[in-house]
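# no FASTA, just this:
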């Protein structure tokens, strides 16, 4: 029997109506990189430096092995006594792949929203943004008991299918199905490797709590030939444990936490902060950008603040 709407309270679970409503919000933020030749991480026609004839002149720079000799700027070369070449830009498509986590750890929220709801909303906004720019967008929904794959297409019907799958996986979090996290993770890595070749934009939305060094290695490998952007969803209680006794859990298990004990608070908080710092440092070493988004403020408001001053 299908579950009633009352079974899935708003802000704890996501709905198809909410995801479709993200379209107008996606028009009001832009993940733009400062002082870069690339106009936008999520822009549709990504400018790229090419060695050869292009559409628009970009700059003159020192000649390097492999440059097209037809583009040598002889006037600058004669003036400087060093070989210089002209560089042009060309517009090209950049397909996107959105990987959104809907596993058990995402069914957590101490204020306002659960992490799974925030992740779903962010995924919807990114999907609409990419589609608006005319690029193909593919999706991977990662859950404890399976992986849903939608190959990159430039199609609104494909986005609707993506949203329906997110809602289905999100609502499964209320069930008592057995957890097979590692198996699902292995399947996700395998499928993404087969899908992503090079020059993709890969956006991973997760809390990154249970991921092994294997996934870290996988992310850094993908980033060698693609643009990878990580969004870490966190709840305020992960950063600061309240000074009270409370019970945390879901409809399967519960754990009592005594927040009045300083040692308990410090241990939990330090563990979370240490893991986050380590993960962020590892990503930074491989030049993989990571930003944190919380479960309190609206997603679009946070994105505007995170990427403010970068333009549209």
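Perfect, I can see it now. Predicted model only: the values in this text are computed from it and were never measured. Residues are numbered from 1 along each chain as shown.
# Could you use CA atoms for every contact and neighbour count after this?
Noted.
# The helix or strand hosting residue 141 packs against which elements?
In this assignment (DSSP states H and E), residue 141 forms part of strand 137-143. Other elements packing on strand 137-143 under the criterion 3 or more CA pairs under 8 Å, 6 or more residues apart in numbering; DSSP states H and E are strand 96-101, helix 115-132, strand 146-153, helix 156-172, helix 181-195.
# Just the residues contacting the fourth one, thanks.
For helix 156-172, the external contacting residues (CA atoms under 8 Å, 6 or more residues apart in numbering) are 8, 13-16, 19-20, 102, 116, 120, 124, 127, 131, 139, 141, 143, 148, 150.
# which of those residues are buried?
13-15, 19-20, 102, 116, 120, 124, 127, 131, 139, 141, 143, 148, 150 (16 or more other CA atoms under 10 Å).
# For whatever helix or strand residue 230 lives in, name the packing helices and strands.
Here residue 230 sits within strand 227-234, counting by DSSP H and E. Judged by 3+ CA pairs under 8 Å, 6+ apart, strand 227-234 is in contact with helix 115-132, strand 201-206, strand 290-294.
# now, of these, which is deepest in the fold?
Ranked by mean neighbour count, those are led by helix 115-132 with a mean of 25 (mean count of other CA atoms under 10 Å).
# Just want the angle from that one to strand 201-206.
With axes from the mean of the first three to the mean of the last three CA atoms, to 10 degrees defining the directions, helix 115-132 sits at 170 degrees from strand 201-206.
# Run the chain-centre distance for helix 115-132.
Its chain's average C-alpha position is 9 Å from that of helix 115-132, according to CA atoms, centre = their mean, to the nearest Å.
# I'd like to know how many residues surround the nearest residue in space to residue 152 that is not next to it in sequence.
The shortest distance from residue 152 to any non-neighbouring residue, by CA to CA, 6 or more residues apart in numbering, is to residue 138 (3.6 Å). Other residues lying near residue 138 total 23 when counted by other CA atoms under 10 Å.
# this is the comparison structure:
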């Protein structure tokens, strides 16, 4: 069993890298990628060359006999929620990291980036049911607790009920939040719950797969185990027919997942445990900034 000292060491290691990346690369891009809760009136001031004429307050302009404009500021503080699938299929990895650990590193970076913008962070862990819910709050120790739970919370079931987790999030969060959903999405086959959640919140899916789940390794006859049912069987990974079937099923699955997220109006970022997550995250932020 892992010791408390080892747990703290792991959490601090992830925290250190996340805080560095948040400070160096992500803070400004995050603020321009995710909208605040709304726009509120700030002040009226004299018009200056270059100001948008659509902002002129004509009532005050008439009274003062000089052009004045209204200024508005964005209400910035948001709740950022991390939903992590901790079902058995996320406890898999052929590279140096399990999918769950990789997802935790990405979430830690996003948590520290949001914290630097004054946002609160919360957590939902789920398998076949809701395993843990931590309401959004601020503070370093709060984020460290989130990292710890993402890494080490023990699931009570092997299966994953993504639909149930999405429904729980819809019930719990009233005000608009940013919701990052981390999963391999093997069990997502319907967009209705995703669509309901995204009608109130900004939902981003982060599909995490192991490299071997995306590209079949050439290693001959292998004994494999289903992570959810625990059934075992043999598969010939060197067989041309097997590789063709795998490729066809993967392509069909990718198209279905893209279609589900598109129909729900949500962004989907596809990540692989063998790859650096920084470039695709930066690309996601740039894409969202251009859409604002």
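That came through fine. The structure displayed is predicted, hence computed values, not measured ones.
# counting contacts, what elements does the longest helix along the second structure pack onto?
Identified as the longest helix of the second structure according to DSSP state H is helix 240-264. For helix 240-264 of the second structure, the contact count by 3+ CA pairs under 8 Å, 6+ apart identifies helix 192-198, strand 267-272 as packing neighbours.
# What are the buried residues along it?
Across helix 240-264 of the second structure, burial judged by 16+ other CA under 10 Å covers 243, 246, 257, 260, 261, 264.
# That one vs strand 202-209, what angle?
170 degrees.
# In the second structure, which residues correspond to the strand holding residue 230 of the first structure?
Taken onto the second structure by TM-score structural alignment, strand 227-234 of the first structure occupies residues 202-209 there.
# contacting residues for the residue most central in space within the second structure?
The centre of the second structure sits closest to residue 180, judged by CA atoms, centre = their mean, with a distance of 2.8 Å. Contacts for residue 180 of the second structure (CA under 8 Å, 6+ apart) come out as 80, 81, 82, 83, 203, 204, 205, 206.
# Repeat the analysis, applying 10 Å as the threshold.
Taking CA atoms under 10 Å, 6 or more residues apart in numbering, we find residue 180 of the second structure in contact with 80-84, 107, 110, 123, 202-206, 267-268.
# Which of those residues are buried, as a ChimeraX select command?
Buried residues among the contacts of residue 180 of the second structure (16+ other CA under 10 Å), as a ChimeraX selection:
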select :80,81,82,83,84,107,110,123,202,203,204,205,206,267,268
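# how close does the corresponding residue of the first structure for residue 109 of the second structure sit to residue 281 of the first structure?
By TM-score structural alignment, residue 109 of the second structure lines up with residue 125 in the first structure. Per CA to CA, to the nearest Å, residue 125 of the first structure is found 27 Å from residue 281 of the first structure.
# Same question for residue 135 of the first structure.
Per CA to CA, residue 135 of the first structure is found 31 Å from residue 281 of the first structure.
# Share the number of residues neighbouring the counterpart of residue 17 of the first structure in the second structure, please.
For residue 17 of the first structure, the aligned residue in the second structure is residue 12 (criterion: TM-score structural alignment). When neighbours are defined as other CA under 10 Å, residue 12 of the second structure has 15 of them.
# How about residue 12 of the second structure, nearest residue that isn't a chain neighbour?
residue 144 (7.8 Å).
# cool, and residue 296 of the first structure?
Once flanking residues are discounted, residue 296 of the first structure sits nearest to residue 112: 5.3 Å by CA to CA, 6+ apart.
# try residue 269 of the second structure
residue 206 is the one closest to residue 269 of the second structure (CA to CA, 6+ apart), at 4.8 Å.
# Quick check: that neighbour touching residue 110?
No: Residue 206 of the second structure lies out of contact with residue 110 (CA atoms under 10 Å); the separation is 11.9 Å.
# Identify the contacts common to those two.
Contacts common to residue 206 of the second structure and residue 110, judged by CA under 10 Å, 6+ apart, are 180, 281.
# List the contacts of the alignment partner in the second structure of residue 134 of the first structure.
For residue 134 of the first structure, the aligned residue in the second structure is residue 118 (criterion: TM-score structural alignment). Residue 118 of the second structure makes contacts with 76, 77, 78, 79, 112, 138, 139, as judged by CA under 10 Å, 6+ apart.
# Now restrict those to buried residues only.
For the contacts of residue 118 of the second structure, a burial check counting by 16+ other CA under 10 Å picks out 77, 78, 79, 112, 138.
# Doesn't residue 248 of the first structure belong to a helix?
No: Residue 248 of the first structure: not assigned to a helix; according to DSSP: H, G, I helix; E, B strand; the rest coil it is strand.
# what's it in contact with, if anything?
Contacts of residue 248 of the first structure were listed using CA under 10 Å, 6+ apart, and they are 108, 110, 254, 255, 256, 257.
# between these, which has the most around it?
For the contacts of residue 248 of the first structure, the largest number of neighbours (other CA under 10 Å) sits with residue 108, at 20 neighbours.
# which SSE is that residue in?
Applying DSSP H and E, one finds residue 108 of the first structure in no helix or strand.
# what does it align to in the second structure?
Under the alignment (TM-score structural alignment), residue 108 of the first structure pairs with residue 92 in the second structure.
# quick one: its match from residue 1 of the second structure, how far?
Distance from residue 92 of the second structure to residue 1 of the second structure, by CA to CA: 19 Å.
# now swap in residue 262 of the second structure and tell me
According to CA to CA, residue 262 of the second structure stands 42 Å off from residue 1 of the second structure.
# re earlier: can you mark which positions in the following helix or strand past the strand holding residue 230 of the first structure are buried?
Downstream of strand 227-234 of the first structure, the next assigned helix or strand under DSSP H and E is helix 236-239. Going by neighbour count (16+ other CA under 10 Å), the buried part of helix 236-239 of the first structure is residue 238.
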